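Asker: Have a look; sequence and predicted model below, questions after that.
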Amino acid sequence: MGTKQIVRFCLALTISAAMLLEITAPHMAMADAAQRAKSTLLNDKSEPTKIISTQVKNTPTLKLDSHVASMTKKRTIKARFKLPKGTDIKKISWTYGGKPLSEWKSYKNRGYNGAPFITVTQVKAEHAEVTASINFGLTYGTENLAEPSLQRPLYASLMGTYELAAVVNGKTVAQAPIKLVPYDSFRTYDELKPEIDAITAQAAQKNDRYIKTLSIGKSVEGRDIYMTVVAKDQATIDKYQNVTHPAMLNDPAKLENDIQSGAFGDYQVPIWINNIHPNEAPGFDAIINYFKTMALDKNVTYKTTLSNGKSSTVTLNMDDALEHVFFLFLYTENPDGRVHTERYNAEYFDLNRDNSYQTQPETRSITEQIAKWSPISFLDLHGFDKNFLIEPTTPPHDPNIEYDLLMDNMVEQAKAMGEAGIANTKYDYYHIPYEEHRKTVENPKYVSKGTSSGWDDASPAYTAVFAMHHGAMGHTLETPESNEESTKALYYSVAAATDFVMQKKEKLFLNQLKVYERGINNIDDRSVDRYLVNAKNQVIGRPRHGNENFFLSITFCRSIKVFKKIRWKPIG
């Protein structure tokens, strides 16, 4: 290709990029509309004002058997306190956050107009001690805060720790705090770092696992994006960063040979656990829960179903796991979204559409780390799909990805995650879009309960797909609900993925090294072609346009330097 042809080609690319930027203009208008919608929501007078009450000094403590109430699970908290002398039990009233319980209305008809979701029953006095049952019902009339009828950010207006108080004639006679949360595992962004630090300190006393938390960047509003690395020891990380990963990038074929011969010795591979959309809340909390397990526990035991249909129990030993893998916990890519209970970042960008252009600071931080670590498995925890979706995806597929080296293992890992996810929760079904599409092609009469089309990985704009470009098994997981049960489904899915990588580490890593080997040698392997189909499900392969090799030749890449040296004159 001559210099003039290169210039024409690159001009065409420039014009295409400009056209793409024009196409994105409507999204900016959508962002403005979303901002207006947010303002309307926050100013909605139908929502109760969040009251921050202070504890009344020198007041006896109300003894409770629990200090956490959930918006999505009915719970009765037992309370007891000493009845002041001369007090008539019938005159006791109850407040929460300084408001009578009758004012804590449930959500109904697009406002807090329903019956109170906090009530008191079975108030009794015996030997001057009062006992009572404090009943917390379903604040939104459902166990699922992702119900389509709900505006997802609503629960943020009620979250908080409030004083439950027994009151007689306007005087508080006993009180104690109860934290009101969407579900038990829910944490705010501000609670994240203190909990990480507390777990890390506890682990230091309990075992000698390597735990390091760092900020890999800042959000638009200046909040830290935290990542925690958990490994067997410092030597694990040192070898990976200084020996293994450089070998992957520079001479993967030699590394393959050294691993197969045993010359490379012990090695560990990284599993990355990620959350992007913090309003899809269970992902954030499942990551913290699993980090706590990896930091502190000896084992995690879970149920699953084997490929032969038989039920099984797996006991995953944490020390054994860390002999084979280490973990990268990215709690949320979008701290501002967690604070504001939003899917988008503070600039109203969906970060899971930004990995190609990397326009946002959060995306740039994440993509830099993916390149730094090249995880073997990348699990992106999302919601919500009523049928519990686990990738890989349907066509169309990205022709740049080496599917023949990734797809079979991704399907197998997805099945392992799905089986564990449903065996340990109330859910009884999960689906893999890639498999659903395959079944519909093989049998036109097949009726899918899940997603069999329109859930593709054609673009690396999606974070899990971007990770696949680095040889990772990239999975997006979409849970059915926003509650504790979906948090558990993700937790056990991650545990099953851990076991899967442990059991098949060498095979998986050698496949990942093949991805890098093809890249270094500019290999266009025809084995990929069968995964690339058109809308009629006809195999079309990579779009080579008459060329022998789909990828740019090394000669062309060098010629780009000529294009860069050309001096451009302004038009007009």
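Answerer: Arrived safely. Numbers count the residues shown, from 1 in each chain.

Asker: going forward, measure contacts between C-alpha atoms and count neighbours the same way
Answerer: Fine.

Asker: give the contact list for Thr236.
Answerer: Thr236 is in contact with 267-268, counting by Cα atoms under 8 Å, 6 or more residues apart in numbering.

Asker: Quick check: it is in a strand.
Answerer: No: applying DSSP: H, G, I helix; E, B strand; the rest coil, one finds Thr236 to be helix, outside a strand.

Asker: how near is it to Lys254?
Answerer: According to Cα to Cα, to the nearest Å, Thr236 and Lys254 sit 20 Å apart.

Asker: got another, please set it beside the one above:
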Amino acid sequence: MYYSEKQKGIKKSIISLAIIFMMLVSMAVVPVEAAVVPAIDFKNVTGEGKDAISLSDKRNFEAVLVTDGSISPDEVVWAMVRKAGAQDEKIFPHKYLGGKLEDWKVWNTQKPYFTNVATEKYSVDGKDALKLSFSTEYFLDVNRVDSPRGNRNVILDHTGDFTLTCSDLSGKILGQATVKVNPYDDYRTHKELEEELLDAKAKADTINGLYIDVLSVGKSTQGYDMPYAVISDSKASVENYHKQNKLAQEDPDAFIKKINSGADYKIPVLYSNIHADENPGVDAPINFIWDIVNSFENGGKITYNILTGFTPEGEKQLKLEMEQQGIHWSELIKDHVTGLGFIKAGNKTSGPVDLEKYYTVESYTLDVNELLDNIIFIVVPSENADGRTNNVRQNGNGFDLNRDNMFQTQIETQNMTKLIAEWNPTTMIELHGFVSGYQVEPCSPPHEPNFEYDLFAENGIKSGEAFGIGAIANNSDFNSYVMALRDYLVSDEKGNPYWQEPWDDMSTNYTPQYSMLHGTVAFTIEVPAANQEATKSLEHGLIHHGAYVMENKDAFYKNQLTGWARGIKNIDEPAIRDWYVDVNDNIGAEAEIFRPKYDGNNNFFPECYIIPLDGKNQSNIEAAYAMQKFLLDNGVKVHSLNKDVTFGGTTYSKGSMVVSMYQAKRNVANGALYDGILITAWPDLYSEPITAFGEMRGFDYTAIDTKGLVKDNMLTEIKVPQTAKTCFTGETGGEVIIDNASVAAIAMVNKMLSDGIKVGFIAEGDYNGDFVVSYGNFMKYQDKFIVKATGVKSIAGAQTIKKPSIYIPGFAGDYSV
């Protein structure tokens, strides 16, 4: 169901209940003495920000209450209270209910949170009044809500609506106002995020030339929807793109010719967040959506600042800072980088910089109509709905989703990767935190060998700089950024280039790096802090990134199509090898390590993989079939043999699964199935690079490197995942050997033991390490688990397994931050 339609149904039900309730209230008898409490006029008088309390900003406020003149300032008490927290009390049992203003404290201190509190007589339009003035401190004693990390636990205990009350000394409430307390102005809870997406869609529905649909990627571990928005100029454009996407994958060369002939087309751009407690990464995409929607009140225009070059002073400062830090720009990228945004001007981290001193700063106006003529935006504010609801990094299983995009063990990553495989975004940005230097990717070496890196590099670098320029030129706190591929190559003790602390992209378990296997120009942004200025910076980074992509649409899409064309022809492009440098940035020095070639076809990629599905050649039936489903879910074409094939002395029978490398999604398939590499010459890695599904998940497979051995006419495409079944061979009526080669075998044995079934462990002979049960007991469980088993008359040397007791040495709790 469309997310929008479902929410409409919920809203209709709520509205119906509200109407019934109001009708009942209107019929009730209201006592005369139940007078309405006068409203307090509450305002933020700092000069910026909303009329709300921000936990990460120091602000000044005034609250004015009109009175009858009979009460003096020293006869009132001000408080800010609520009866319940804004969050689920089962998840947040320590909610703060407030108190008198003097009772509010800076977190974990005895310092007052509200300062300069004063009440004075006042006049409003000739009427007597009281005016409260007060200021706020930083709630966590710093101008951010992310640090130290442990304090992220407390934020939502203090977030939500409070009631500011003015009472006389007897406790009678003289006036009140609702006051929002938020981590920063644009922070939204997951529920508020959902509501705002629907509000943006509702407003878009009234605007000609703007189309927004709100859908759900799927459900999270804890059952929350994972909403996302599709933004285009029309529904027809979205439908046309899906047709285009299918044709482009089948014949990318033909579509490149269409582009060269001036064809009209659109490309998809994906913006997302995954670590939900890196809060600005969730809120900035929502702001971006509102920027698009609200621009139509200004003729479809968004105006903001950008950096266009260096002043003479800036050129000197850039050279000075690069020399002081020993930074080299790699020979591979020096023609693609500008360095705009590099200058820290004395700051150790990203901080305030006099931009006009060092750069030419210009106003830029983006035409949103032109933007939507070229781009369809897919905005996933948070892949981690559980984490956003609970303000933690992990999902409801306590799992870091950004270590799972290739493995896809969690429902959230399964949902997200299906979305990526469906849309094939041409470029993607995932918003994160927190790196003090304000880090923008592309990443440093070493690079994952299944990327077509020569196609990625130029637009990756230039669009990264475009993001950085938009981000730092439109906020007051963070006016410089670092780029890993540009700025992390430093001097060793001899002054030679040296990748001392790589921020590499070796692991495809990160969402952007996973999407790069699909030909996406993708990277991560690491904002320095969680506050309003950080959110503004990310918001404007997205806007200017979109502008850059619009202006370079053909280059982006033709590179993605070229990558798919290489896949269909199984081309091992020589230009990629230059990017596999050594730790001293010698071009191509480690190409043989990172992209070794098969002997049979002189190619980094094999011709195909064969994964047996029969009991003779496959020890782990369940994992082999699971691999088939994985590949199909990730957009990879899978086939079955329609005749036997012999390779390396082994005959693979008809029905075995074949994963051809002659297809658009070749890099996705090989990224999952290749053996991996041993990296020894690098001092450190940020990533966890191993995938090697066959080795990690224990199924048998073979890489075929003989050209022409497996021909197209020997293959039948599998379009729907096949159903795995237990493989039983041998005699019936005696005993059954359960092959101890899969998780399913262990699960079956544990279930049997739990049910009181006698299970033996074989400690010698041909079946050493396997399990044995009676044939009758095996038959009771064979349809519940997918295993490989052999029937024998009897087996000697088996030891009866006693139901084990398992000691778990530690438990981190349901969530951590």
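Answerer: Structure's in. What do you need? Treat the numbers as computed from the prediction; the structure is a model and nothing was measured.

Asker: Tell me which residue of the first structure is furthest from the middle?
Answerer: What lies farthest from the middle of the first structure is Gly86; by Cα atoms, centre = their mean that is 55.5 Å.

Asker: can you map out the helices along the stretch 451-572 of the first structure?
Answerer: 463-468, 484-503, 505-520, 554-565 (DSSP state H, counting those that start in this stretch).

Asker: Throw those into a markdown table and include mean neighbour count and distance to Lys218 of the first structure, thanks.
Answerer: Formatted as a markdown table, the helices of the stretch 451-572 of the first structure follow (neighbours: other Cα atoms under 10 Å; distance: least, Cα to Cα, whole Å):
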| stretch | mean neighbour count | distance to Lys218 of the first structure |
| --- | --- | --- |
| helix 463-468 | 26 | 18 |
| helix 484-503 | 24 | 26 |
| helix 505-520 | 20 | 30 |
| helix 554-565 | 11 | 32 |
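
Asker: how close does the equivalent of the residue farthest from the centre of the first structure over in the second structure sit to Leu169 of the second structure?
Answerer: Using TM-score structural alignment, the equivalent of Gly86 of the first structure in the second structure is Ser70. Ser70 of the second structure sits 13 Å away from Leu169 of the second structure, taking Cα to Cα as the criterion.

Asker: try Tyr557 of the second structure
Answerer: 70 Å.

Asker: Can you give me the neighbour number for Gly98 of the first structure?
Answerer: Neighbours of Gly98 of the first structure under the rule other Cα atoms under 10 Å: 16.

Asker: now do Val749 of the second structure
Answerer: 25.

Asker: just Pro444 of the first structure next, same as before
Answerer: Neighbour count of Pro444 of the first structure, defined by other Cα under 10 Å: 8.

Asker: what are the ranges of the strands in the stretch 601-750 of the second structure?
Answerer: Along the stretch 601-750 of the second structure, counting by DSSP state E, counting those that start in this stretch, strands occupy 608-611, 638-641, 645-647, 650-652, 657-660, 702-704, 715-718, 727-730, 735-738.

Asker: winner for burial among these?
Answerer: The highest mean neighbour count among these, using mean count of other Cα atoms under 10 Å, belongs to strand 657-660: a mean of 26.

Asker: Leaving out chain neighbours, which residue sits closest to the residue nearest the centre of the second structure?
Answerer: Nearest to the mean C-alpha position of the second structure, counting by Cα atoms, centre = their mean, stands Ile274 at 2.9 Å. Among residues not flanking Ile274 of the second structure along the chain, Glu383 sits closest, at 4.9 Å (Cα to Cα, 6 or more residues apart in numbering).

Asker: May I have the residues that are in contact with that neighbour?
Answerer: Shown in contact with Glu383 of the second structure (Cα under 8 Å, 6+ apart): 226, 272-274, 276, 412-413, 416.

Asker: What's the match for it in the first structure?
Answerer: So, by TM-score structural alignment, Glu383 of the second structure is matched to Glu333.

Asker: Its match in helix, strand or coil?
Answerer: On the three-state scheme (three-state DSSP), Glu333 of the first structure is labelled coil.

Asker: thinking again about what came up before, which of the contacts of Glu383 of the second structure fall in strands?
Answerer: 226, 272-273 (DSSP state E).

Asker: among those, who's most crowded?
Answerer: Neighbour-wise, those (other Cα under 10 Å) top out at Asn273, 28 neighbours.

Asker: mind listing what the aligned partner of it in the first structure touches?
Answerer: Matched to the first structure by TM-score structural alignment, Asn273 of the second structure sits across from Asn275. Applying Cα under 8 Å, 6+ apart to Asn275 of the first structure gives the contacts 283-284, 330-333, 380-382.

Asker: So which of the residues you listed wins on neighbours?
Answerer: Highest neighbour count within these: Leu381, with 34 neighbours (other Cα under 10 Å).

Asker: would that one count as being in a strand?
Answerer: Yes: under three-state DSSP, Leu381 of the first structure sits within a strand.

Asker: That one -> the second structure?
Answerer: Using TM-score structural alignment, Leu381 of the first structure pairs with Leu431 in the second structure.

Asker: My read is that its match contacts Glu526, right?
Answerer: Yes: here Leu431 of the second structure lies in contact with Glu526, judged by Cα atoms under 8 Å, at a distance of 6.5 Å.

Asker: how much space is there between Ala37 of the first structure and Met30 of the first structure?
Answerer: 10 Å.

Asker: I meant to write Tyr240 of the first structure there.
Answerer: Per Cα to Cα, Tyr240 of the first structure is found 43 Å from Met30 of the first structure.

Asker: Same question for Pro60 of the first structure.
Answerer: With Cα to Cα as the criterion, Pro60 of the first structure and Met30 of the first structure are 53 Å apart.

Asker: one step back: am I right that the residue farthest from the centre of the first structure falls within a strand?
Answerer: No: assignment of Gly86 of the first structure by three-state DSSP gives coil, placing it outside any strand.

Asker: next SSE after the longest strand belonging to the first structure?
Answerer: Longest strand of the first structure, by residue count under DSSP E: strand 171-181. Sequence-wise, the next helix or strand downstream of strand 171-181 of the first structure (DSSP states H and E) is helix 189-206.

Asker: I'd like to check what contacts the next helix-or-strand element following that following helix. Which residues are they?
Answerer: Next along the chain after helix 189-206 of the first structure, taking DSSP H and E as the criterion, comes strand 210-218. Outside of strand 210-218 of the first structure, the residues within contact range by Cα under 8 Å, 6+ apart are 200, 224-234, 295, 361-362, 365-366, 369.

Asker: This completes my enquiry, with thanks.
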